[in-house]
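**Student:** just coords:
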């Protein structure tokens, strides 16, 4: 009888395992299939990203070589390709190179837009903040104080990589717009800062000296006057290879 009971129990366990297998094997198989598809998709995405990064680096290097030979059009085309194919660092660097070309061509609005795009593409403040700072410097030539402050003040926050340079630029902007007291506060912070480059510290001390001596009071008026009445161009000699026009000899004084 004991053997019969054991056989019955074994049969029951066997049927239970079969039932569990029929119930769970399709689910486990589906999970494994999804995991395999996800792994293959990840591998394919990684391979694609690696290929795009390689193509972007090749185009970026081609742009640098074009710049060295003075081929602005070729450099612009190569950096555009690098920005389109790359992401992150390569895209940000390529956009900044394009902005530099725009500055050289005096296309300042285009340059500002490209620097902004580079900052957005970079994400990391180490790459993004220099692009934002360069855009702010370009805005300082024609923008309002509110526009300049909107761009520079976030860069002056603690821990930002361009902080001392942004503080200096913001101080100069406030000085230019007739706010010497506010500018002096920023320059004083620069003279006391721990991580301020020595050159920036010295310029801040010089600016404080100008403010304290009230020499800086007329800076805004001088800048405004130069914008309305720009200084006369410096006269230069004749181009190379040409001679100056002959002048009539002065008459000799009467004896």
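**Tutor:** Yep, that arrived. In this text the structure is predicted, and so the values were computed from the model without any measurement. Numbering: from 1, shown residues only.
**Student:** contacts, neighbours, all on C-alpha from now
**Tutor:** Noted.
**Student:** State the distance from residue 224 to residue 211.
**Tutor:** Residue 224 sits at a distance of 18 Å from residue 211 (criterion: Cα to Cα, to the nearest Å).
**Student:** Please identify which of those two sits among more neighbours.
**Tutor:** Neighbours of residue 224 and residue 211, each counted by other Cα atoms under 10 Å, are more numerous for residue 211; the result is 17 against 14.
**Student:** where does the longest helix anywhere in the chain sit relative to the chain's centre, distance-wise?
**Tutor:** Longest helix of the chain, by residue count under DSSP state H: helix 2-68. For helix 2-68, the distance from its own C-alpha centre to the chain's C-alpha centre is 39 Å (Cα atoms, centre = their mean, to the nearest Å).
**Student:** Next: stretch 188-195.
**Tutor:** 25 Å.
**Student:** So for it, what gets flagged as buried?
**Tutor:** Of the residues in stretch 188-195, those with enough neighbours to count as buried (16 or more other Cα atoms under 10 Å) are 188-191.
**Student:** ditto for stretch 35-55
**Tutor:** Counting neighbours by 16+ other Cα under 10 Å, one finds that the buried residues in stretch 35-55 are 52-54.
**Student:** what's that stretch in contact with?
**Tutor:** With contacts defined as Cα atoms under 8 Å, 6 or more residues apart in numbering, stretch 35-55 is touched by 82, 85-87, 90.
**Student:** For residue 176, which non-adjacent residue is closest in space?
**Tutor:** residue 220 (4.7 Å; Cα to Cα, 6 or more residues apart in numbering).
**Student:** and here's the other structure:
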């Protein structure tokens, strides 16, 4: 599970870079220097209080991540919980780390899943979408395929690394529920999905090699369909 979460985080980093580039590239082309100057003026001159609050949150986040790395799970959990409760732009990222702290520190998978599910949004920030996907992985064994698709929402249609991971999870769940035809179709699409991370593509190839091809259903001709279904009676020959 931890390997999957690492792959989700890697896809998140790639997706976040792409999202930022798409959102701000026109400003970059039009005048990066002017934009940076305006942001600096707004942050440090017009609104010094907000800048100070953000700096304090960043410092608290850094401290919590250091505590997590050092194995100080109790203090790390307290720090991340406070950041999550503030409902700032840093909260979704803190929620991902809080779930990791709960899982690594005490093996609290249920608590970690609840944190991820609460903070996850299919149409939210990259960190919120990553949290939703991680929650879906954690719940995959205990929910139905329909419930899993509902949980993932529009994320499963997204043309991104996170979207590809969501589609892979659905393919695996379809096979687990006894629908190899749907699973093969989904894995075959992932194999040629330009947005899919290499790990997803490799696993799709492995799955396609392992999942048997369903037997084709025979198509009845009109004559076969009209034929009687009960066996005909045979006349026994009798000797004279």
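**Tutor:** Nice, thanks for sending it over. What you see is a predicted model; the values in this text were computed from it and never measured.
**Student:** Show the contacting residues for residue 74 of the first structure.
**Tutor:** 63, 66-67.
**Student:** check which helix or strand covers it.
**Tutor:** helix 72-85 (DSSP states H and E).
**Student:** try residue 146 of the second structure
**Tutor:** Assigned by DSSP H and E, residue 146 of the second structure belongs to helix 145-152.
**Student:** C-terminal to that helix, what's the next element?
**Tutor:** Counting by DSSP H and E, the next helix or strand C-terminal to helix 145-152 of the second structure is helix 161-176.
**Student:** Residues in contact with that following helix: which ones?
**Tutor:** For helix 161-176 of the second structure, using Cα under 8 Å, 6+ apart, the contacting residues are 8, 11-12, 14-15, 129-130, 133, 137, 140, 145, 148-149, 152, 155-158, 180, 182-184, 186-187, 190, 193, 195-197, 200, 204.
**Student:** What's the first helix or strand after it?
**Tutor:** The element immediately downstream of helix 161-176 of the second structure (helix or strand, assigned by DSSP H and E) is helix 180-191.
**Student:** I'd assumed residue 113 was in contact with residue 96 of the first structure.
**Tutor:** No: with the criterion set as Cα atoms under 8 Å, residue 96 of the first structure and residue 113 do not qualify as a contacting pair; they are 10.1 Å apart.
**Student:** okay, the two: which has more neighbours?
**Tutor:** Neighbour totals were compared for residue 96 of the first structure and residue 113, and residue 96 leads with 26 against 14 (other Cα under 10 Å).
**Student:** In contact with that one, which residues?
**Tutor:** For residue 96 of the first structure, the contacting residues are 114-115, 118, 131, taking Cα under 8 Å, 6+ apart as the criterion.
**Student:** Alignment lookup: it to the second structure.
**Tutor:** In the second structure, residue 96 of the first structure lines up with residue 96, judged by TM-score structural alignment.
**Student:** ok, the aligned residue in the first structure for residue 155 of the second structure to residue 149 of the first structure distance?
**Tutor:** By TM-score structural alignment, residue 155 of the second structure lines up with residue 155 in the first structure. If you measure residue 155 of the first structure against residue 149 of the first structure using Cα to Cα, the figure is 10 Å.
**Student:** Tell me which of those two has more neighbours.
**Tutor:** residue 155 (24 against 19).
**Student:** quick revisit: quick one: buried ones out of the contacts of helix 161-176 of the second structure?
**Tutor:** Burial of those was assessed by neighbour count (16+ other Cα under 10 Å); the buried members are 8, 11-12, 14-15, 129-130, 133, 137, 140, 145, 148-149, 152, 155-156, 158, 180, 182-184, 186-187, 190, 193, 195-197, 200, 204.
**Student:** Three-state assignment for residue 196 of the first structure, please.
**Tutor:** Following DSSP: H, G, I helix; E, B strand; the rest coil, residue 196 of the first structure is assigned to coil.
**Student:** List the contacts of it.
**Tutor:** When contacts are counted by Cα under 8 Å, 6+ apart, residue 196 of the first structure touches 164, 190.
**Student:** Repeat that for residue 157 of the second structure.
**Tutor:** 163, 167.
**Student:** and if we set it to 7 Å?
**Tutor:** Residues in contact with residue 157 of the second structure, defined by Cα atoms under 7 Å, 6 or more residues apart in numbering, are residue 163.
**Student:** number of nearby residues for residue 175 of the second structure?
**Tutor:** Around residue 175 of the second structure there are 17 other residues, counting by other Cα under 10 Å.
**Student:** And it? What does it align with in the first structure?
**Tutor:** Under the alignment (TM-score structural alignment), residue 175 of the second structure pairs with residue 175 of the first structure.
**Student:** Return the distance of that match relative to residue 187 of the first structure.
**Tutor:** With distances defined as Cα to Cα, the gap from residue 175 of the first structure to residue 187 of the first structure amounts to 11 Å.
**Student:** how far away is residue 25 of the second structure from residue 12 of the second structure?
**Tutor:** Relative to residue 12 of the second structure, residue 25 of the second structure is positioned 19 Å away (Cα to Cα).
**Student:** was I right about residue 211 of the first structure contacting residue 180?
**Tutor:** Yes: at 6.4 Å, residue 211 of the first structure counts as touching residue 180 under the criterion of Cα atoms under 7 Å.
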